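Asks: attaching a predicted model along with its sequence, questions to come.
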Amino acid sequence: MTKIYNFLYIEDEDYMIDTMESSVKLMNRTSDQENTFEMTVAKNSDDALKYLDKNIFDFVLIDIKLKGGDSGDIIIDKIKEDYKIPCAILSGTPIISDTNFIKTYIKSNYENEEILNDMASMVNSGLFTVIGEHGIIESSLKKLFWENYYKNIDHWIDIRNSLNEEEMKQLVLRYTISHLYELLGSESEQYEAIEMFIDPNIALDGVKTGTILLDLESGTFYIVLSPPCDLALRKDNKPKNEFIILVEIENYNEYISTESTSISNSLRGKIEKLVKNNDLENLYWLSNYFDIFDGGFVNFRKIKTESFDVLSNDAKYRKIIKLQDNFVKSLLSKFSMYYNRQGQPDFDFPKVALNIAEKIVKSK
């Protein structure tokens, strides 16, 4: 089924506009082309901002250097502040300041058809169906606001009168999250590795259970495994327990041979047992997460404590990322089971076995 993509092209060079327009017309005429495009052109940042305010676009292509000292950075800043829409830089200049997280196409290196199909792929990634300007979350929040919060505003005012500002904020957050959670059809039986972590971590300014830290001196990674109740801050902004439990995260190659030159069934089987957390009772697998964290195994046998003050000032440890709560619970459960395990007391088993055997034989 053919899908139409409306996009805003911010460009001040007429020949570039004509070239893009020709590419769009050619792609739209191609009978087997799944994607068709409708282009709106803005030659300066003022016109671009007006179009963004009045129209719905699937994506935006931006030339950074516009005439008269104008800059595409203005549009990028506006999109970052007010919109959730795919955008990319289409520029003849390879060095772009402060925009390295936005995809950049150098004009001489890409064909327009390739760029447009790439942008269509971003739109179709599934992200914007959920978190886009007109995605599920945005529409659900609007519905919650009008049909619950604002409809019952007098009740919310009464609640606010009995709570301080921080308590009220936490209440509204909990209430909103619980409603968004209802959007899930059911609990998933299978997760993707990317779901293991929270990134960016909105509350990474504090020390929380599941926070992964990098020891800046040794280069060793640790994970905070003090229970949440021990980390709750009191009125003096200190936790209940001053000393925080840290458990070392070891690299994959500590348990997986790196000498293999091919991926054998035995190697795959070994890795599968490790990542299922059923090979060694003292290990818990953590996936990698892009270039932020390489992953590894939490080793319950390598445990130490560090003071809350040391962990809070960022001089010795850097906070990297936080484990998602579902996995925090799983990790804490295995950690607790490991240290609560009770081995059977030793006996002289050969002697016991002989004694039982003698009784059985004599009874016949």
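Replies: Now that the structure is in, tell me what you want to look at.

Asks: drop to CA atoms for contacts and neighbour counts, all remaining ones
Replies: Will do.

Asks: what is the burial count for the residue nearest to V328 when sequence neighbours are not counted?
Replies: Counting by Cα to Cα, 6 or more residues apart in numbering, G210 is the residue found nearest to V328 once chain neighbours are left out, at 5.7 Å. Neighbours of G210 under the rule other Cα atoms under 10 Å: 25.

Asks: which residues touch G210?
Replies: Contact partners of G210, counting by Cα atoms under 8 Å, 6 or more residues apart in numbering, are I223, V224, L225, K322, L323, Q324, D325, V328.

Asks: need the strands for this structure, in chain order.
Replies: 3-10, 35-42, 59-62, 87-91, 104-106, 197-198, 211-215, 221-224, 243-250, 283-286, 296-307, 317-323 (DSSP state E).

Asks: can I get those in CSV with mean neighbour count?
Replies: Below are those laid out as CSV (neighbours: other Cα atoms under 10 Å):
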stretch, mean neighbour count
strand 3-10, 19
strand 35-42, 18
strand 59-62, 23
strand 87-91, 22
strand 104-106, 19
strand 197-198, 20
strand 211-215, 22
strand 221-224, 25
strand 243-250, 22
strand 283-286, 22
strand 296-307, 16
strand 317-323, 21
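
Asks: which one of those strands lies nearest to I159?
Replies: strand 197-198 (30.8 Å; Cα to Cα).

Asks: so which elements touch the closest one?
Replies: strand 317-323 (3 or more Cα pairs under 8 Å, 6 or more residues apart in numbering; DSSP states H and E).

Asks: rerun that using 10 Å as the cut-off
Replies: Helices and strands touching strand 197-198, by 3 or more Cα pairs under 10 Å, 6 or more residues apart in numbering; DSSP states H and E, are strand 211-215, strand 317-323, helix 325-340.

Asks: one more to weigh against that first structure:
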Amino acid sequence: MIQKLKLLIVEDDNDQYDLYTDAIEELNEDDTDKIRIEITREKNSDNALQQISSEKFDGAIIDLNLEGEENNQASGNKVIRRVLEQHRFPIFIVSGNLGNLDDDIVNYPSPFITSYNRDDDVQYAEILKELKEIFKTGITKILGGRGLIEEHLKKIFWEHLANDYKNIASTTEQSSEKTLLRYALSHLSEYLAEYSDGESRYFHPAEYYIKPPIQKHIATGDIISQNNKHFINISPACDVAVRKVNEDGTLKINANKVILAPLIPVLRESFLEKGIIKAHDPAKTIEKIIGEIVKGQRDKYALLPEYSDLNAKLIDFQNIETIEVNEYQEFNREATVAGIFLKDIQSRFSSYMARQGQPDLDKSILIGKYKNILKPE
């Protein structure tokens, strides 16, 4: 089945536009990836703004200086800003006047905004291939301006919220917006849990972390570091809820201390130092130990997978530490473990702390006794 990648090209120069169409025609002839690029072209910012308001796109290539304007107007900035404010698809800026790009766009912190100087022998086919690679992930299908999330939000509004409106309306004015937000998120989570084509039952490590952290100051599940030492915040969420940020920037939370579990890098020297493996252990023994840790069969450890610049580490439940609340801000917050995975970590920590030894019996006597009972006549 051929998928259609809808591309907006905002370009007033016909010769420049022909370079795009030539590259697109060549890519479309090769249908091995089953993706066909469909182009919508606009020559000025007004028409481009109308297009992105009425059509769904998977990406845009935008020039800065467009038809019907003076050289210093660079109305392509308006189109870029509209996408950033109201839509969700990657932008490729191709222009011979990148000096006219507005500072807030230049400094926008996203690799989904890429600039190319037209005078630097731009490889148009490479831009289009990069766009196709982004499209293959399904990002625009799920999160695009009229993607799957929007479809489900529409269902939540008409099929759920409309029926529950009178009950929700009884909440106080102060809490009604928060109630509605939580209501929408819980329903959306249920819808997205059903979104599966059955091809994969495994999570990607990107789903494990929220990076950078969303909570502004502190959160349970924070991965933090200081002086090349790493920890995870395993305090109960109610303990670290921020009640007040003082004028000096210090925090007031429900607890006096924050509970941290140290993280052990998945490296041979670290495992040797902590006694997880021994220097003379053969490869099969090491494989067995790693297997037990990954499968959650060693109570005192939990694995944090590697992702991006976060290296794989073990949570060490046996050597927890506490720090003062306001020491927390001296640490670097690298990421936060996402909620569904954090629940598992907290559950395993609770199980580890609550474990107790089973009173021992003479197992050899029991084995002999029950063997005689169960053996055939």
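Replies: Arrived safely. Keep in mind it's a predicted model, so treat the numbers as computed, not measured.

Asks: so after superposing, what's the score?
Replies: Once superposed, the chains reach a TM-score of 0.76 (TM-score structural alignment, normalised by the length of structure 1), with 337 aligned residues with a Cα RMSD of 3.9 Å.

Asks: who wins for proximity to L171 of structure 1 among the helices and strands packed on strand 197-198 of structure 1?
Replies: That would be helix 325-340 among those, by Cα to Cα, at 18.7 Å.

Asks: show me what counts as buried in the closest one.
Replies: For helix 325-340 of structure 1, the buried set under the neighbour-count rule, 16 or more other Cα atoms under 10 Å, comprises V328, L331, L332, K334, F335.

Asks: name the helices or strands packed onto it?
Replies: Judged by 3+ Cα pairs under 10 Å, 6+ apart, helix 325-340 of structure 1 is in contact with strand 197-198, strand 283-286, strand 296-307, strand 317-323.

Asks: check the fit of the longest one onto structure 2 and give the mean distance.
Replies: When you say that, I think you mean strand 296-307 of structure 1. Here the mean offset of strand 296-307 of structure 1 against structure 2 after fitting is 1.7 Å, by mean Cα distance after the TM-score superposition for structure 1.

Asks: which stretch of structure 2 lines up against that strand?
Replies: Aligning strand 296-307 of structure 1 against structure 2 (TM-score structural alignment) gives residues 313-324.

Asks: hmm, who's touching stretch 171-183 of structure 1?
Replies: 136-137, 140-141, 144-145, 149, 156, 159-160, 163, 165, 167-170 (Cα atoms under 10 Å, 6 or more residues apart in numbering).

Asks: which of these sits closest to Y252 of structure 1?
Replies: Once Cα to Cα is applied, the member of the contacts of stretch 171-183 of structure 1 that ends up nearest Y252 of structure 1 is I137, at 37.0 Å.

Asks: count the neighbours of that closest one for me.
Replies: Neighbours of I137 of structure 1 using other Cα under 10 Å come to 17.

Asks: aligned partner of it in structure 2?
Replies: For I137 of structure 1, the residue aligned by TM-score structural alignment is I149.

Asks: check Y175 of structure 1 too.
Replies: In structure 2, the residue paired with Y175 of structure 1 is Y183, using TM-score structural alignment.

Asks: ok, back up a step: do you know how far the residue nearest to V328 of structure 1 is from K316 of structure 1?
Replies: 18 Å (Cα to Cα, to the nearest Å).

Asks: equivalent analysis for L233 of structure 1, please.
Replies: In terms of Cα to Cα, L233 of structure 1 sits 21 Å off from K316 of structure 1.

Asks: any idea how far whatever residue of structure 2 lines up with K319 of structure 1 is from E327 of structure 2?
Replies: Matched to structure 2 by TM-score structural alignment, K319 of structure 1 sits across from R333. Going from R333 of structure 2 to E327 of structure 2 by Cα to Cα gives 13 Å.

Asks: next, count neighbours for the residue lying closest to K65 of structure 1 once chain neighbours are set aside.
Replies: Distances taken as Cα to Cα, 6+ apart place S71 nearest to K65 of structure 1, at 5.3 Å, with adjacent residues excluded. Number of residues near S71 of structure 1 (other Cα under 10 Å) recorded here: 16.
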